[in-house]
Every structure is written in C-alpha cells, then in structure tokens.
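J.: I would like the atomic coordinates for the input below:
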Amino acid sequence: MTRFSLRTLVFGVVAALGWAGAMAGAKAAPDYKDKKINVIIGSSPGGGTDGTTRLVGRFLAKYLPGQPQMIFRNMPAGHGVKASNYFYNQAKPDGLTWFGGASSYVDPNNLRKKVVKYNPTHYEYIGAIIRGGSVMIISKAVLKNLTDKSMKPVIVGTLDGSRSWAQALAWGSEYLGWNLRFIVGYPGSAALTLALRRGEIDMFGTSGIQILRSLIKTGKFQGLAQLGEAEAGGVVRRKSFPDVPTLPAMMKGKTTGIAKEAFDFWSSTNQIDKWYALPPKTPKDIVAVYRAAFTKATKDPEFIKFGRHQFSVDFRTVTAETIAKLIGATAYPKLELMETIRQIRIKNGLPAARLSEAELAKLAKKLGGPGLKVKTKLLAVKRGGRWLHFKNKGAAHKAKVSGSRTKVTIDGKKAKRKKLKAGMMCEIVYGANGGEVKTVSCSTSQT
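T.: The predicted model follows:
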C-alpha cells in the first residue's frame, strides 16, 4: 500500500469514527406523537386546581410536539399531600407525567409535617396561573364598628384561619386597630355567603368574583381590603376591584423589625396560586419543550378567553422562572418568621394551625349547613353538571355542584353530576344563589 493510500485510509477511518461519535452524542428532540401523558391533580374534580390544570393540559396537548393525549388523575387526600408524595417519589422524569398543584401544597406550615415526603424546590416548573387574590367584604352597617373598639366587634366567619384572607384580617386586627371577632367552622364560601346575607356574620373573604359581585350588587356590602396581585416587583389591585385597597398598601409603615419581615414574607406567599411542574431531575430538553408549549398556550387567544370566562377576568399566567423563584423563597422560611405569624393568629382569635377534618365537621354541624332548599325543575345544566340553573320562588338561581362534596342522587341512586340533565325535577339544598350545592336529588320520571 502506498503512503498516499495509507494516509487516505487513516483519515477516512478517523472521519467515520468522528461522524459516528457525533451521531451517537446527538439526541432526538422530544416528540410525544401517539403518547399518553399522565397529569396528577392533588384535589377532587370540580375545584379550582382541577379546573385550571385541565385547561392548561388541553393547551399543552395542542402545543407539545406530536400533540399527545392527556390522562387526568385526581388524587385527593391530605390537602394535596398524597398526590405530592406520589409525584415526587414515583413519577419518572421522562416527560410522560406532570403535576397540577396549588399554593397549599407549598405552604411552609404544611411542608413541615411528618407526612410530607416531598420538596417542591426540586421540581422543574412549567409555569403558573393567578386568578386574582381574595377580597375581604364587609357589611356597610358595621363600618363604624371596625375602628371603634368601644362598639360591638365586627364578626368574621371563617373555616379555621388557614385561608390567606383570614390571616390578612388578623394582621389588620393587630396593626390597623380593626375591631374583629372570629367565628371558625364555616365549611366554605357558600355557607359564609349565606351567613353574611342572614346577618350571622359581618365579614369574610373570597376570590370568587361571582360571589363578590352578587353581594356588592345588593348595596349592603363593600370591599374592605384585598390581597392584590404581584406585578413589577410589587402588589397591585385586581382589575375587577380597582377601588379596593391592597392590604400591603394599608400596612405600609405599620411594622418594623421581625414583624415587618414576617409580613413581607407572608404577603409573598399570597402571590402563589396554581402551578404546574415536571418531576425532579427531568432532562433539560424535556423541560424546555414543556415551557415552550406553555408559553405558546399563554399567547393563544382561546386559552385566555376560556381562563377569563371560566375563572376570573383577572386570570393571567406566570413564567416558570418566576414561580420557581417565588416557591424557592417561601417554602422553607426561618422558624422565627413562622412563629411570629403563628402568634399573630393566636393573639387575634384564630387557631394556631389548620383544623382536622373531624374538628371541622363538628364545627360545621354546630353552625348549621347550607340553608336554602327548593324543589324545582332544572332549567339548564352547564359544564358537565358543574352548574345548575333553576328558579327559587320565581327568581333565577344557579348553584355549583362539587365533584367531591355534593351528594348527587337520581331516582334514589348515587350518581355523577354529569348525569344531571335539564328538565329533571330535583330537590336542591344549597348555600346561596351562586353558592355550592350540598345535596341534589332528582327524578327522571318527572322530566
């Protein structure tokens, strides 16, 4: 063999090996054609976490390469702990499983419990959604009482003080001189709405725009304060409630030292609503594909339209980087901050910690459940049984059917809410117009 041919052969072999190595090192871009993706949801069907996750999943399927099918799996238990433990410890980081979570899943109080076997700062976040912070609504009849402690205190109804708006009122009591007395044990917004209309309580808080608007429309109630929304490094008012001040603005200059640090921390936790994540150690290329799909979804007019129609006109999205930074900064704070917040709750009449299911059930029974009851024909059933439209004493009413809390029966048998149909004669027990249904018993023989 000549020197020329030998040299040519050597260079050819080297080039071939280099090409093969490059091909071996190259990795195909993630493609989910004909794939099924599991979506873990830590709540029952029908709630805000479930609804927002399904909306995000619908549009992720549209924009992920290959347009995969999303399989939604609800795993309610322990305020999201069961689903979080499963996702963190068992979900494979292969892009075929992602998680729809809520603020309570990353609450620093919950993360310190022994049953928690996950660390949310290890997730690979896809993005997040904010629907608008809670607004505290008060009866106009007791506005004078609010700042005069020689008068009867303003009665605040709440679940157990674990809700951000209830804690906001505790801060107001401590540093703004609000004259408040808390009554715990109300099971939810429907019961609180009814109690406010009846005059049993004077104030409560909710982010539900329909409930807030229906109460304000009566002329008897007004917004007192709101948690607000994070924007440009600060907290701004919800677009739907531009005349209601934010609590951070009202608290400005009222605290110093550890109290100020605790309030600023607590205020930051309120800017977390619903978020979506991949398992820890998910490869960067998969994370990038998901984040790109989420970004495309946020620019889709249909996505925004559905979000604002289904949840709130304040519906907006948050980037993966922003939600990761926010959760990283609030999940594991100094114990001193948590103790300061805890003492403010206790001092102002709220439980030191979230009540158990048994304790809540006992209190709810004592206070009484939803108080409206009507036998009527269903005029319309919308969103797969989630909303019932009917008349009560000639007035048009609607009420929400929970997938986990509402008891549904048809012809005496337990049924899914999706089986409810317009024209059925039903007996409905519910909290208030626009509130939640406790029980609905229908008959097909009278349709």
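J.: please count neighbours and contacts with C-alpha atoms only from this point.
T.: Noted.
J.: pull out the buried positions in stretch 213-227.
T.: Leu215, Phe221, Gln222, Gly223, Leu224, Ala225, Gln226, Leu227 (16 or more other C-alpha atoms under 10 Å).
J.: if you could redo that for stretch 342-349, that was the one I meant.
T.: Within stretch 342-349, the residues that qualify as buried are Arg342, Ile344, Arg345, Asn348, Gly349, counting by 16+ other C-alpha under 10 Å.
J.: one more, so I can put them side by side:
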Amino acid sequence: MTSITRRTLMAGGAALASAPVVAQAQTRGDSRVDFSGRTLEWVIPFAEGGGSDVWARFLAPFLSRHMPGRPTIIIRNVPGGGSITGTNDFYARARPDGMSFIGTSGSTQVPFLLGDRRVRFSYANMPPVFVSPTGGVCYLPARFGVANAAELGRLRGQELVYASQGATSLDVVPMLAFEALGLRVRHVFGMRGRGEGRLALERGEASIDYQTSSAYLRQVVPMVQAGNAVPLFSWGVVDAQGVPQRDPTFPDIPHFTEAYEMMNGRKPSGLAYDAYLAFATAGFAAQKPVMLPPNTPANIVETYKAAFASMMTDPELLANKDAALGEYVQATGDAIGPLYRLGTTIAPEAREWVRTYLTTNHNVRF
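T.: Alright, predicted model coming up:
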C-alpha cells in the first residue's frame, strides 16, 4: 500500500468518525457552532518546515483560542504534486462538517489559473474564511547603472538572466512582468528556491532577481545599503477593486504598475499585463487563502470567519506577527470575498495568452 493510499484511507476514516459533529455541536444565539472538545484538522498541502507550514503553525494556536469551545487544531501536511495532491484529496474527501479546513498558497493557485490538467479542485466551490497576503521586491545589480525603475529603458536590448524555479512555478510572475516591460530576459530553470536565485545573482551568474519580503529585508537590503544592488519595484498589493497599491512593507518602492508607467510614460494595458496582474495577485496579494470544503453550511463558515477576525485582534498575535505575517493587512470579514476572487480567477483570454506564451517560449505542454 502506498503512503498516499494510507493517508487517503486515514483521512476517510477520520471524516467518517466526525460525521455527527454538526448534529452534536451546540449552537449559540448567533448560530455559530461550538466546537468544545473537538480536534480540528488544518490541511497544508506542503511539506513540514516550508513557508505555508510555518504560517499555519504560527496561526493555529491563536485560531484555537478564538474558536467557540477552544478546540484543538492540528496541522496535517499532505505534500506532493506541488501542492496539487493534497488539495485534490481535500476537495474530494473532506466532509462539510467544520472538522477540517485547508490553507493553500500561490503555488497552488498558479496551476489552477493555468488550467493544469492535474487540478481536480475548484476555488469557486470552497468557501474562503481568511486570506493572507505577502510580497516581494525585484532588484538589479548596481553595475548596470540603473538608478530606479524610470531608467529601466536603458536595459532594452541587453540580455538579462533570471535564475528560475520553473516556468509554471511562482516564477511565472516575474516572467510575465519582464515580458510586459519588454525586457530581454533568459530564464535558467532548475533553482530549488529563491535563495538559490539570489546566490546566482551574487556570483554573477544571474543579473535580475526578486526575493520575498522577509528574504529581501534580511538578504538584499544589506546589498542595497552597500551600493551593490538597486530595488526596481515590488509586486505590491491590491485593493478591493483589484487596483494595485504600494506594498506596506516597502512604501518607498514603486509597485510594478508604477514602474511600468515610470519606464514607458503610460499606463500598462493588454493581455500581457492582464495576465501578469492575475498571477501577481494569486501569488502575492492573495497568496495564502484558507477555505472550508464545498457545501459547508453557512453557520460553520461564519463561525470560522468570526474566529479568524477575532484572532487578528489578539494582542499576543499582534506583538509577534512580523516574522510570519509581516506588515500586510490580513483579509477577514467582508474583505475576504473580493480579494479571494481576485486571487483565484483569471479572464479566459488572459489564461489562453499565458498558455500560448509558455508553450511557444518555454515548451510547456498543457
């Protein structure tokens, strides 16, 4: 019996054992469900120790504290298929009784938006209860003599090298950004993380890079302060209407849309930009959504939403959140829906443009 089969059978058994929970749980006057004495399972479709795992393990104790009945919350890691395996399994097997929920990441949203044939889940059918943004900054070695995004035009015609984790990974975001800017960038695949990309740039093997917010602050800011690197733009965040805004962690750095205007003297438009914005939102501005299974009753959904909202007012969480959440405003309550939709949808014509681009330029097959 394979390990995946064993996990599937165990998950199925746990779901059957918890089937009566909704009927047994006492409800309060506001209809929220009391999970006293229960153990809730937070599925993370990534291995232990990764960014999503660290994020969930930081939040879980606070969520438990603010859920009615203070249930125990355990993290169940189901890695495989770049997070597709665990998300497929959750979507097909999790019962809508409030006993399990899932947290995915931009690495899950990207194949969904691309229409990857391995995907068997639909974000449209999983009720969101929390969305956690993050960010990143694109930068360049100072040796190019480019002082800021307004001078990016100096690079036209020059070949830049980007050390990439893959054409259908989160690195599709910088790929689409460079394409929209009209930069000539050669993508070298095979990196196992953005840390390897940064080291490649430091060794002179790569010439343009981005790092997530925490890594940029730790590893790249000292390079900038030493005069060895120049920040170009951040991926930014978006408001409820999908309009890009500056990253709150880097208020002095323009976001990509501003950088495009600085470089070209006009606002970006067209399918290349539409595709970039969809994937940048999925990968960063709405990177980590939390969802319940399809067909979860409304009172359970509202219980989770209220708990996440209350959690984000917890003084202890607020005092310790910087390492796990940064400066980003976490989406709770009425803010969840608009950001979730922006991060999990793409116009059909923009999707087709990206698929054609990846097939033509990087031999990706769908």
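J.: after superposing, what score do the chains get?
T.: For this chain pair, the superposition-based TM-score is 0.78 by TM-score structural alignment, normalised by the length of the second structure; 326 aligned residues with a C-alpha RMSD of 3.0 Å.
J.: host element of Ala292 of the first structure?
T.: Secondary structure from DSSP states H and E places Ala292 of the first structure in helix 284-298.
J.: who are the packing partners of that helix?
T.: Using 3 or more C-alpha pairs under 8 Å, 6 or more residues apart in numbering; DSSP states H and E as the contact criterion, the elements in contact with helix 284-298 of the first structure are helix 48-63, strand 124-130.
J.: among the buried residues of stretch 213-227 of the first structure, pick out the one closest to Glu357 of the first structure, please.
T.: Leu227 (26.6 Å; C-alpha to C-alpha).
J.: that closest one contacts Ile272, correct?
T.: No. The pair Leu227 of the first structure / Ile272 is not scored as a contact, 11.4 Å apart, by C-alpha atoms under 8 Å.
J.: all strands for the stretch 251-366 of the second structure, in order.
T.: Using DSSP state E, counting those that start in this stretch, the strands of the stretch 251-366 of the second structure run over 288-291.
J.: and stretch 136-144 of the first structure, end to end?
T.: Taking C-alpha to C-alpha, to the nearest Å as the measure, stretch 136-144 of the first structure stretches 16 Å from start to finish.
J.: map Gly166 of the second structure across to the first structure for me.
T.: Counting by TM-score structural alignment, Gly166 of the second structure corresponds to Asp160 in the first structure.
J.: so which strand or helix has its match?
T.: Judged by DSSP H and E, Asp160 of the first structure forms part of no helix or strand.
J.: wait, isn't it in contact with Gly185?
T.: Yes. Assessed by C-alpha under 8 Å, Asp160 of the first structure is found in contact with Gly185 at 6.1 Å.
J.: need the overlap of contacts for those two.
T.: Leu360 (C-alpha atoms under 8 Å, 6 or more residues apart in numbering).
J.: helix, strand, or coil at the counterpart of Leu180 of the first structure in the second structure?
T.: Leu180 of the first structure maps onto Val185 in the second structure, with residues paired by TM-score structural alignment. Val185 of the second structure falls in the strand class when you classify it by DSSP: H, G, I helix; E, B strand; the rest coil.
J.: please identify every residue contacting each of Leu227 and Ile272 of the first structure.
T.: Counting by C-alpha under 8 Å, 6+ apart, Leu227 of the first structure and Ile272 have no shared contacts at all.
J.: aligned partner of Val235 of the first structure in the second structure?
T.: By TM-score structural alignment, Val235 of the first structure lines up with Pro244 in the second structure.
J.: now its match. Nearest residue, chain neighbours left out?
T.: Val238 (4.3 Å; C-alpha to C-alpha, 6 or more residues apart in numbering).
J.: in the stretch 151-300 of the second structure, which spans are helices?
T.: With helices called from DSSP state H, counting those that start in this stretch, the stretch 151-300 of the second structure shows them at 172-181, 194-202, 213-215, 221-225, 256-264, 271-280, 298-311.
J.: which part of the second structure matches stretch 84-94 of the first structure?
T.: The aligned range for stretch 84-94 of the first structure is 87-97, by TM-score structural alignment.
J.: let me see the residues that make contact with the matching stretch.
T.: Residues contacting stretch 87-97 of the second structure (C-alpha under 8 Å, 6+ apart): 8, 11-12, 15, 18-19, 21-22, 43, 45, 100, 102, 104, 119-121, 292-297, 300.
J.: what about it, distance to the chain center?
T.: Relative to its parent chain, stretch 87-97 of the second structure has a centroid offset of 20 Å by C-alpha atoms, centre = their mean, to the nearest Å.
J.: and it, what's buried?
T.: Buried residues in stretch 87-97 of the second structure, counting neighbours by 16+ other C-alpha under 10 Å, are found at Thr87, Asn88, Asp89, Phe90, Tyr91, Ala94, Arg95, Pro96, Asp97.
J.: now do the helices in the stretch 301-447 of the first structure.
T.: 301-310, 320-330, 335-347, 357-367.
J.: could you redo these as CSV and give each row distance to Glu427 of the first structure?
T.: Listed next are these as CSV, based on distance: least, C-alpha to C-alpha, whole Å:
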stretch, distance to Glu427 of the first structure
helix 301-310, 26
helix 320-330, 44
helix 335-347, 40
helix 357-367, 21
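J.: trace Ile346 of the second structure over to the first structure, please.
T.: So, by TM-score structural alignment, Ile346 of the second structure is matched to Pro333.
J.: what's the distance between that match and Phe265 of the first structure?
T.: With C-alpha to C-alpha as the criterion, Pro333 of the first structure and Phe265 of the first structure are 8 Å apart.
J.: those two - which one has more neighbours?
T.: Set Pro333 of the first structure next to Phe265 and count neighbours by other C-alpha atoms under 10 Å: Phe265 wins out with 17 against 14.
J.: contacts only, for that one.
T.: Thr330, Leu337.
J.: check the one 3 residues further on too.
T.: Ser268 of the first structure makes contact with Leu326, Thr330, according to C-alpha under 8 Å, 6+ apart.
J.: report the spatially nearest residue to Asp34 of the first structure, omitting neighbours in sequence.
T.: Nearest non-adjacent residue to Asp34 of the first structure, counting by C-alpha to C-alpha, 6+ apart: Pro68, 6.0 Å away.
J.: how many residues are close by whichever residue in the second structure pairs up with the one you found?
T.: Taking TM-score structural alignment for the superposition, Pro68 of the first structure sits opposite Pro71 in the second structure. Number of residues near Pro71 of the second structure (other C-alpha under 10 Å) recorded here: 20.
J.: cool, thanks, talk later.
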